[in-house]
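1. build me a model:
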Amino acid sequence: MTSSQTPIFFCHGVPGGPDDATLLQTGDLPVTAPNLFDFATGEPLPHLFSMYDNACAEAGAGGMHVVGFSIGAMAALRLAAARPDTVSRVTVISPAAPLSLGNFLPEMAGAPVFKMAMQRSGVLRVLTAVQGLLARKAPGVLINQLFAKSGAQERSLFADAQFVAALTKGMHSSFGTHRSGYLDYLAAYVTDWSAEVRQVQAPVEIWHGEKDTWAPVAMAEAIKNLVSVPCSLQVVPDGEHYSTLKAVRIG
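-> Got it, this is the predicted structure:
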């Protein structure tokens, strides 16, 4: 099996859901895109590893191409570090790097949420409960709130029915049906997981939008500087967060 035929294991954004994968151009490649939040315990990574191992067994492949979007990059990179024998390649798109690598929060639209996650604030649970209500009753209001700091390119995606459908499903999962898993992933993200990035053995490809307001491009540069394997960084001119995901073609 050539690298261009390697099946994809997709790690969606946080917030987000499996339908994030529909925004990625993958051609005819087989894609496994599980719901990362669908687990019963407070430990996201064992569940992630189990889903990945099952996907490998079902694919019968010699390796998988792991793709992570946004905070899903944390899942992708930590998975690659834990499964060096079966992860053949890693692509991270609009990646949110470990917060320990720099003073990124002032440039991140979600900074208040991450600060609450670091403080283990009960206010965050109340906030997500309110967001869950909005996701059910007024998803347009919630989407406008989440994209308040986005630019014209990102907002132009609202005319794309596939994008709106993926986004709406991801909001329902994150703030509603799988809110506990979403909160556990946030808690995992705000810890220092930089040591695991250094352990990645598969080659890494990074795509990041020049004008991303969710994750500044400095995060992509920090990941590139941290890994010890061959790593390429493609900065998309005028690209933002989701628009960069839409622009990337795998395979």
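
2. okay, CA-based contacts and neighbour counts for the rest of this
-> Fine.

3. so what does the helix or strand harbouring residue 52 touch, helix or strand wise?
-> Residue 52 belongs to helix 44-59 when elements are defined using DSSP states H and E. Here helix 44-59 touches helix 72-82, helix 179-189, going by 3 or more C-alpha pairs under 8 Å, 6 or more residues apart in numbering; DSSP states H and E.

4. and the next element down the chain from that helix?
-> Counting by DSSP H and E, what follows helix 44-59 is strand 64-69.

5. the structure of the following sequence is requested for comparison with the preceding one:
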Amino acid sequence: MRIEIEVGLGDGRKVIAQQWGAPDGSPVLLHHGMPGSRLGVALGDAPERHPHVRFFAYDRPGYGDSGRAPGRCVADAADDSAAVADAFGIGRFAVVGRSGGGPHALACAALLPDRVTATACLVGMAPRDGAGLDWYAGMTPYNVEHYTLADHDPAALELRLSARAEEIRRDPGRLLEDLRGDLPAADLRILADERVRRSVLDNFREALRTSAYGWLDDSLAFRRPWGFDPGGITGPVMLWHGAEDVFSPVGHFHWLAERIGRGTAVLKPGAGHFAAQYALSEALDWLRGQEVSA
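-> Down below sits the predicted model:
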């Protein structure tokens, strides 16, 4: 059974959160991608495949009915995540972030070391100011244009995303169609799975139901300093990446893997960005192993 709550935060905002799975299981916080929502963090059979897990998730500020936090940085996700865990009566927990959720999962690992037991970052990104990193190398032109606007003309990006959000509200499949020309064959195969496609479309629909602000603020947060150093993470981290990823290029994976001390780095040949939909199961098994060995 899914339980959904509204979590009030110290600054007067609220976020919408949900928990499901085993009530007495090991808590795992799932951070959604961009654009995204709590509805798109896991395929529907995840509780059956992992009956020992108590899943919980929330919509980042600006998505769905979660209040906006203009100017937020990636590090701010740690306080919001702690508040959501508190609201569900959860003390210590593991964290998984996919795609745009990856940096937010790493923020929890870095800034909540006494609460986060282990972290998995699936097809995540590295910081824009990462020393020695060519941030755009290998990235699809669609994303290059998107983040270039975030750097140089945020107002123009806001107008563009607002218009696109309105189109996606009418037809959630529109974003996938816009991206199709940039997707490698590996991603097209994943999206042919009706379970994945349905999850992705439900995710987009809820994420942009009220506005494009979550999408905009994520985009700006990824391009400004994150507010923490991934190299300072002391807990165990799994980095999982597809070698054919053109949305979070493989250079980001290598940069993070070189800097996170207790990392388990998994690079999947022939896999793209959307393969992370399936990789969640592998990540949950890895988290389970960390719990058993602790």
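
6. so residue 150 of the second structure, which state does it fall into?
-> The local conformation at residue 150 of the second structure, judged by DSSP: H, G, I helix; E, B strand; the rest coil, is helix.

7. got the contact list for the helix holding residue 52 of the first structure?
-> 7, 9, 32, 34, 36-37, 39, 63-64, 75, 79, 86, 181, 184-185, 188 (C-alpha atoms under 8 Å, 6 or more residues apart in numbering).

8. top of those by neighbour count?
-> residue 75 (28 neighbours; other C-alpha atoms under 10 Å).

9. list the contacts of the equivalent of it over in the second structure.
-> In the second structure, residue 75 of the first structure lines up with residue 104, judged by TM-score structural alignment. Under the criterion of C-alpha under 8 Å, 6+ apart, the neighbours of residue 104 of the second structure are 31, 74-75, 77-78, 97.

10. now a ChimeraX select for only the buried ones of these.
-> In ChimeraX, a selection of the buried entries from the contacts of residue 104 of the second structure looks like this (16 or more other C-alpha atoms under 10 Å):
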select :31,74,75,77,78,97
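
11. nearest to residue 284 of the second structure among the contacts of residue 104 of the second structure?
-> residue 97 (11.4 Å; C-alpha to C-alpha).

12. state the distance from that closest one to residue 286 of the second structure.
-> 14 Å (C-alpha to C-alpha, to the nearest Å).

13. ok, residue 59 of the second structure next?
-> Taken as C-alpha to C-alpha, the span from residue 59 of the second structure to residue 286 of the second structure is 25 Å.

14. looking at those two, which has the bigger crowd around it?
-> Using other C-alpha under 10 Å as the criterion, residue 59 of the second structure and residue 286 rank with residue 59 on top: 24 against 18.

15. what's the counterpart of the more buried one in the first structure?
-> Under TM-score structural alignment, residue 59 of the second structure pairs with residue 35 in the first structure.

16. is its match in a helix, a strand, or coil?
-> Applying three-state DSSP: residue 35 of the first structure is coil.

17. burial of residue 104 of the first structure, as a residue count?
-> Counted with other C-alpha under 10 Å, residue 104 of the first structure comes out at 18.

18. for it, what are its contacts?
-> 216, 218-219.

19. distance of the counterpart of it in the second structure from residue 250 of the second structure?
-> Structural alignment places residue 104 of the first structure opposite residue 135 in the second structure (criterion: TM-score structural alignment). Noted for residue 135 of the second structure: a distance of 10 Å to residue 250 of the second structure, by C-alpha to C-alpha.

20. also residue 206 of the second structure?
-> 29 Å.

21. again with residue 182 of the second structure
-> Residue 182 of the second structure is 16 Å from residue 250 of the second structure, by C-alpha to C-alpha.

22. quick revisit: okay, the contacts of residue 104 of the second structure in TSV with distance to residue 163 of the second structure next?
-> Conversion of these to TSV gives the following (distance: C-alpha to C-alpha, whole Å):
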residue	distance to residue 163 of the second structure
31	25
74	25
75	28
77	27
78	30
97	27
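
23. take the contacts of residue 104 of the second structure and map them onto the first structure. Which survive?
-> Contacts conserved in the first structure for these, using both residues aligned by TM-score structural alignment, their matches' C-alpha atoms under 8 Å: 31, 75, 78, 97.

24. got JSON lines for those, with distance to residue 143 of the second structure too?
-> Conversion of these to JSON lines gives the following (distance: C-alpha to C-alpha, whole Å):
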{"residue": "31", "distance to residue 143 of the second structure": "20"}
{"residue": "75", "distance to residue 143 of the second structure": "22"}
{"residue": "78", "distance to residue 143 of the second structure": "26"}
{"residue": "97", "distance to residue 143 of the second structure": "19"}
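
25. surely residue 41 of the second structure touches residue 30?
-> Yes. If you go by C-alpha atoms under 8 Å, residue 41 of the second structure and residue 30 touch, sitting 6.1 Å apart.

26. how many neighbours does the alignment partner in the second structure of residue 199 of the first structure have?
-> Residue pairing (TM-score structural alignment): residue 199 of the first structure is matched to residue 232 of the second structure. The number of residues packed near residue 232 of the second structure is 13, by other C-alpha under 10 Å.

27. now do residue 233 of the first structure
-> Around residue 233 of the first structure there are 16 residues (other C-alpha under 10 Å).

28. what range in the second structure matches the host helix or strand of it?
-> Here residue 233 of the first structure is covered by strand 231-236, with elements defined by DSSP H and E. Using TM-score structural alignment, the residues of the second structure aligned to strand 231-236 of the first structure are 263-268.

29. quick revisit: residues in contact with the match of residue 199 of the first structure?
-> Contacts of residue 232 of the second structure by C-alpha under 8 Å, 6+ apart are 110, 260.

30. what does residue 152 of the second structure align to in the first structure?
-> Under TM-score structural alignment, residue 152 of the second structure pairs with residue 119 in the first structure.

31. its match and residue 189 of the first structure: what is the separation?
-> Taken as C-alpha to C-alpha, the span from residue 119 of the first structure to residue 189 of the first structure is 13 Å.

32. quick one, which of the two is more surrounded?
-> Per other C-alpha under 10 Å, whichever of residue 119 of the first structure and residue 189 has more neighbours is residue 189, with 23 against 13.
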